[in-house]
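1. All I have is the shape, not the residue letters:
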């Protein structure tokens, strides 16, 4: 009888841990629904960005007529670096048929650190430090997932300007190419 009494707290602890894990895991899936292109808050398309290596000024909208893949990241995020590798492979595969824009959403990031990260890894595309208004506008349009770098947020802007947020998680080069075709 004493043995049963000693096991009860251990089994209760196990139950509490199991319920806690289920609670924490609730809603955590490897996919999220893509948002409809019908929602309009397109300020992020016209906000001026500066390419950190060249100083060239541009906006997402300045590439109208060419599909744009826009992704948010931070230099310190290993998942982001992996996604950037896939993006670079896509750019090498599609060439001028797609524009890649990486925006560093870490407000403390230094331009020199971002340049070193790009050059060290040989990443392709345009890179900019995201101004606060760009980050805020993206959150308004796509939700807080765009400021969660570990979710590898990627947005596709089609030739006609429609924009979609792709599923969360690292997207392979072939998955990105397929998504680009399917969405645009």
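-> The structure has been received and is ready for your questions. All figures in this text were calculated on a predicted structure; none of them were measured in a lab.

2. hey, let's count contacts and neighbours off CA atoms from now on
-> Will do.

3. How about the residue nearest the centre of the chain: what's its closest non-neighbour residue?
-> Central residue of the chain (C-alpha atoms, centre = their mean): residue 153, 1.7 Å from the mean position. Closest residue to residue 153 apart from its sequence neighbours, by C-alpha to C-alpha, 6 or more residues apart in numbering: residue 146 at 5.3 Å.

4. correct me, but that neighbour touches residue 140?
-> No. Using C-alpha atoms under 8 Å, residue 146 is not in contact with residue 140; the gap is 9.8 Å.

5. Compare those two and say which one has the larger neighbour count.
-> A side-by-side neighbour count of residue 146 and residue 140, using other C-alpha atoms under 10 Å, places residue 146 first with 25 against 16.

6. if I look at the more buried one, how far off is residue 130?
-> Distance of residue 146 to residue 130, given as C-alpha to C-alpha, to the nearest Å: 12 Å.

7. And residue 48, by the same measure?
-> Residue 48 is 10 Å from residue 130, where distance means C-alpha to C-alpha.

8. More neighbours: the two, which one.
-> When residue 48 and residue 130 are compared for neighbours, residue 130 comes out ahead with 22 against 17, by other C-alpha under 10 Å.

9. Assess the claim that that one and residue 47 are in contact.
-> No. Taking contacts as C-alpha under 8 Å, residue 130 lies outside contact range of residue 47: 9.7 Å.

10. what residues are shared contacts of these two?
-> Residues touching both residue 130 and residue 47 (C-alpha atoms under 8 Å, 6 or more residues apart in numbering): none.

11. hold the first one in mind and look at this next one:
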């Protein structure tokens, strides 16, 4: 009987955590892109931001990259993609090579031990996509590959 209550409690927590999307403010952060330019999440207030947590050695991240490349051709200037490499051991040249491999033209950065962006967004598996609305609230968060069509439906509301 106790285990039924525990399982029920866990299920309620999972259901409630899904309800927080759209209500939770996205944690701000400041990073440098692969060209050394500093940027913060708040620089993009008023735009939809897609955060892509990834690593260059991650096979599912390559599939996510293909989805994002396709998506990038269909979105307007009111949507920004930011890929954040969470592997602190990877160097900038590895990230640039990954970008070139996919002809990706959006912002790429590497997480830092000081900023810990992945921890702020509870990244436990990659790829992880987080979509932030124009108001700075988290609209969507998912670990695993998110298809372009799903992202388009979120962006278009």
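-> Nice, thanks for sending it over. Small disclaimer: the values here were computed from a predicted structure and weren't measured.

12. Look up how far residue 120 of structure 1 lies from the residue nearest to the centre of structure 1.
-> The spacing between residue 153 of structure 1 and residue 120 of structure 1, counted by C-alpha to C-alpha, is 22 Å.

13. next structured bit after the lengthiest helix in structure 1?
-> When structure 1 is parsed with DSSP state H, its longest helix is helix 2-25. Next in sequence after helix 2-25 of structure 1, counting helices and strands by DSSP states H and E, comes helix 43-46.

14. Against which helices or strands is that following helix packed?
-> Packing partners of helix 43-46 of structure 1 (3 or more C-alpha pairs under 8 Å, 6 or more residues apart in numbering; DSSP states H and E): helix 132-142.

15. Compute the distance between residue 74 of structure 2 and residue 56 of structure 2, please.
-> In terms of C-alpha to C-alpha, residue 74 of structure 2 sits 24 Å off from residue 56 of structure 2.

16. okay, the two: which has more neighbours?
-> More crowded of residue 74 of structure 2 and residue 56, by other C-alpha under 10 Å: residue 56, with 17 against 10.

17. what's the closest non-adjacent residue to residue 174 of structure 1?
-> Nearest in space to residue 174 of structure 1, with sequence neighbours left out and distances taken as C-alpha to C-alpha, 6+ apart, is residue 90 at 7.8 Å.

18. What strand or helix carries that neighbour?
-> Using DSSP H and E, residue 90 of structure 1 falls in helix 78-94.

19. Quick one: distance of that helix to the chain centre.
-> The chain centre lies 12 Å from the centre of helix 78-94 of structure 1; the measure is C-alpha atoms, centre = their mean, to the nearest Å.

20. which residues of structure 2 does the following helix or strand past that helix align to?
-> Going down the chain from helix 78-94 of structure 1, the next helix or strand is strand 99-104, by DSSP H and E. For strand 99-104 of structure 1, the aligned range in structure 2 is residues 80-85, judged by TM-score structural alignment.

21. mean shift of that stretch relative to structure 1?
-> With mean C-alpha distance after the TM-score superposition for structure 1, stretch 80-85 of structure 2 departs from structure 1 by a mean of 0.3 Å once superposed.

22. hmm, who's touching that stretch?
-> Applying C-alpha under 8 Å, 6+ apart, the external contacts of stretch 80-85 of structure 2 come out as 44, 47-56, 72, 95, 106-111.

23. now do stretch 20-39 of structure 1
-> The contact list for stretch 20-39 of structure 1 (C-alpha under 8 Å, 6+ apart) reads 141, 142, 162, 163, 164, 165, 166, 167, 168, 169.
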